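[1] Please work out how this folds:
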Amino acid sequence: PIRFKEFIRNNPGRTVVTYVNTNIDIKVLSDISCTSSNAVQIIESLPAEEKIIFGPDRNLGSYIKEMTGRDIAIWDGACHVHEDFSVEAILDLKKQYPEAKLIVHPECEPPVRMMADFTGSTAALLKFTSIDSSDEFIVATEPGIIYQMEKKNPMKKFIPAPSKNSARGCSECNFMKMITIEKIYECLKKEEPEIVIDKEVLLKARKPIVRMMKISEKIGL
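    The predicted structure is shown next:
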């Protein structure tokens, strides 16, 4: 948060928009939260002359900038999963599956997005695979979503996009994999571990989330 606070100070007069799953310290510094599903619409809802800071993901930030043409100062952070996809390996995979459509998350690097047949949030990717007529898809996002894609479309084929580290195969999120059924069960059963947040911090951190929800309601998201 210290470095991000300095970044804000070095880019004065800008509305601070941050990804909803940032930690509470970043939310305290933010004006509006967003998700990958609503980020473009949230930015477009702001006055055209309004300058923006976006964080923490530089790839999602560059995607939003491409889609909206807005004046956005982008924090230099990234998702390790979406930065790990290999353009070369995807090209090789396309040779194996020439009819497959490449679908990618906007947190992927620009060269990967440029190759895509469709770019969208996790929810948008899931919807696209259901409504599109293609039978094969190369999926460039956390491969956990493939289970839901297969469940909704059992007759279609979903191929996880390979990572830059060929020995590891597809790009998985180590942090998401730390959440297990057993841990959720114990948490619900014992109501622990308890997280205690200072009331003043909590009130400040709620503001960007509440503003996101109000904007979303206003524009019909």
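[2] drop to CA atoms for contacts and neighbour counts, all remaining ones
    OK.
[3] which one is the one residue sitting closest to the centre of the chain nearest to, not counting chain neighbours?
    Centroid-nearest residue in the chain: residue 36, 4.5 Å away (criterion: C-alpha atoms, centre = their mean). Excluding its sequence neighbours, the residue lying closest to residue 36 (C-alpha to C-alpha, 6 or more residues apart in numbering) is residue 121, at 5.3 Å.
[4] Please give the structure of this sequence too, so both can be compared:
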Amino acid sequence: MATTTTRFGGNSAVFDGPTGYAGVEAGPEWAEEILRLAKAKNATILAHNYQLPAIQDIAHHVGDSLALSRIAAEAQEETIVFCGVHFMAETAKILAPSKTVLIPDERAGCSLADSIDAAQLREWKAEHPDAVVVSYVNTTAEVKGLTDICCTSSNAVEVVESIDPDREVLFLPDQFLGAHVRRQTGRTNMHIWAGECHVHAGINGDELTARSQAYPDAELYVHPECGCATSALYLAGEGFVPEDRVKILSTGGMLDAARTTGAKQVLVATEIGMLHQLRKAAPGVDFQAVNDRASCPYMKMITPAALLRCLTEGKDEVHVDVATAERARASVERMIAIGSPGGGE
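    All right, here's what the predicted structure looks like:
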């Protein structure tokens, strides 16, 4: 890829290999220029909860991927700038097919979405021809197009419970979320794909136990994608942590809980970008990461320089072919028709 020369003041947005675009500081002048460009281009900026704080702060809307995609569909602006990873921008395009959808760096992928592709899903479906396919929204457009019903981490239990108990279920791609759903529903005819988000999977039970011992009065907010979710339930079940302090929550659920918590300290098991929104939602609470190294390198590819380049040059545009988008949209709409659209991932 050629080096970009998008300029701002005395700086340039420079392509810096696998780490993305660099060379621009997120100061007041940058913020003013980003908002000016967004207005001039009739664009709205959406930022995922795991983005860099500067990106979250400049965005018009911050949230989880599904909530942001629904905002994209309803937005008056003609252009959507999605500051997140690629499958999220695809979902926005699926729900807003007539809009131009841009991602500041198209190389921002996702280890969880990449853990199953369309060919693998077709093969799995062939082994279980009568099964209902339930896919987490953290999947590619092609996989959504082969899915019967999508789900989010906050409504996955509800979605699976809506399916005839005699039908097999193929749940993908996250094995930890699938295990959580199986525990909650007690369903025995549910097959779970062995995929994972490498960041969430890396937040382990030993770390959670050690942090809980260091902060004995803290609440625990644990994302169901985490490798430590089972450990959290074990700690509660064995009485090491009171059950009412252990909360398995989506990112949206974490924000809701933060706004009403009476705790002085909360340990958070998810990607560390979430701490920025939690601290804004409840500034009087001490939020601490269970693993402060749980940073997604793909999310952090959306740098101030990348966002400046995106708005200046109109790159990178996201495309989903019409047939795939129609099939994928149907799987999302079936989820919404069940009841709660959920709080996203």
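[5] Map the residue nearest to residue 36 of structure 1 onto structure 2.
    For residue 121 of structure 1, the aligned residue in structure 2 is residue 250 (criterion: TM-score structural alignment).
[6] Same check on residue 148 of structure 1?
    Using TM-score structural alignment as the criterion, residue 148 of structure 1 maps onto residue 277 of structure 2.
[7] Distance check, the nearest residue to residue 124 of structure 1 once chain neighbours are set aside against residue 150 of structure 1.
    Ranked by C-alpha to C-alpha, 6+ apart and with sequence neighbours excluded, the top spatial neighbour of residue 124 of structure 1 is residue 37, at 7.3 Å. Residue 37 of structure 1 is 21 Å from residue 150 of structure 1, where distance means C-alpha to C-alpha, to the nearest Å.
[8] now what about the longest helix along structure 1, what contacts it?
    Identified as the longest helix of structure 1 according to DSSP state H is helix 199-218. Applying C-alpha atoms under 8 Å, 6 or more residues apart in numbering, the external contacts of helix 199-218 of structure 1 come out as 20, 24-25, 27-34, 38, 42, 45.
[9] just stretch 135-150 of structure 2 next, same as before
    66, 87-88, 90-91, 94, 112-114, 116-118, 121-122, 132-134, 151-153, 156, 159, 171-174, 320, 324-329, 331-332, 334-335, 344-345.
[10] Inside strands: which ones of those residues?
    Judged by DSSP state E, the contacts of stretch 135-150 of structure 2 include 132, 133, 134, 151, 171, 172 as members of strands.
[11] How about the contacts made by the counterpart of the fifth one in structure 1?
    Residue mapping for residue 171 of structure 2 onto structure 1 gives residue 54, with TM-score structural alignment as the criterion. Remark: with contacts taken as C-alpha under 8 Å, 6+ apart, residue 54 of structure 1 is in contact with 16, 17, 18, 61, 72, 73, 74, 75.
[12] on that earlier part again, for the ones in strands among the contacts of stretch 135-150 of structure 2, which two are the farthest from each other?
    Farthest apart among those by C-alpha to C-alpha are 132 and 151. That separation is 12.6 Å.
[13] ok, the two, which is more surrounded?
    Taking neighbours as other C-alpha atoms under 10 Å, residue 132 of structure 2 and residue 151 compare with residue 151 leading, 29 against 20.
[14] which residues of structure 1 fall in strands?
    Going by DSSP E, structure 1 shows strands at 15-19, 32-34, 52-55, 72-74, 101-104, 118-119, 136-140, 157-160.
[15] now the ones you listed in a markdown table, with distance to residue 82 of structure 1?
    Below are these laid out as a markdown table (distance: least, C-alpha to C-alpha, whole Å):
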| stretch | distance to residue 82 of structure 1 |
| --- | --- |
| strand 15-19 | 15 |
| strand 32-34 | 18 |
| strand 52-55 | 15 |
| strand 72-74 | 17 |
| strand 101-104 | 9 |
| strand 118-119 | 13 |
| strand 136-140 | 7 |
| strand 157-160 | 12 |
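[16] Quick one: closest of those to residue 182 of structure 1.
    strand 157-160 (26.4 Å).
[17] what stretch of structure 2 does that closest one fall on?
    Using TM-score structural alignment, strand 157-160 of structure 1 pairs with 286-289 in structure 2.
[18] Please apply the same query to stretch 13-21 of structure 1.
    Going by TM-score structural alignment: stretch 13-21 of structure 1 matches residues 130-138.
[19] Which of the contacts of helix 199-218 of structure 1 fall within helices?
    Those of those mapping onto helices are 24, 25, 27, 28, 42, 45, per DSSP H.
[20] I'd like to know how many residues surround residue 127 of structure 2.
    For residue 127 of structure 2, the neighbour count with other C-alpha under 10 Å is 10.
[21] now do residue 187 of structure 1
    A total of 13 residues lie near residue 187 of structure 1 under the criterion other C-alpha under 10 Å.
[22] If we ignore the residues flanking it in sequence, what's nearest it?
    Nearest residue to residue 187 of structure 1, sequence neighbours excluded (C-alpha to C-alpha, 6+ apart): residue 193, at 6.9 Å.
[23] For residue 68 of structure 2, see how far away the residue mapped onto the one you found from structure 2 is.
    Using TM-score structural alignment, the equivalent of residue 193 of structure 1 in structure 2 is residue 316. Look at residue 316 of structure 2 and residue 68 of structure 2: by C-alpha to C-alpha, they are 18 Å apart.
[24] closest to residue 158 of structure 1 among the contacts of residue 54 of structure 1?
    The nearest member of the contacts of residue 54 of structure 1 to residue 158 of structure 1, counting by C-alpha to C-alpha, is residue 61 at 27.2 Å.
[25] give me every residue that touches that closest one.
    For residue 61 of structure 1, the contacting residues are 54, 55, 72, 74, by C-alpha under 8 Å, 6+ apart.
[26] Take those and map them onto structure 2. Which survive?
    Among the contacts of residue 61 of structure 1, the ones still in contact in structure 2 (both residues aligned by TM-score structural alignment, their matches' C-alpha atoms under 8 Å) are 54, 55, 74.
[27] Adding distance to residue 129 of structure 1, write those residues out as CSV.
    Output for those, formatted as CSV (distance: C-alpha to C-alpha, whole Å):
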residue, distance to residue 129 of structure 1
54, 29
55, 29
74, 30
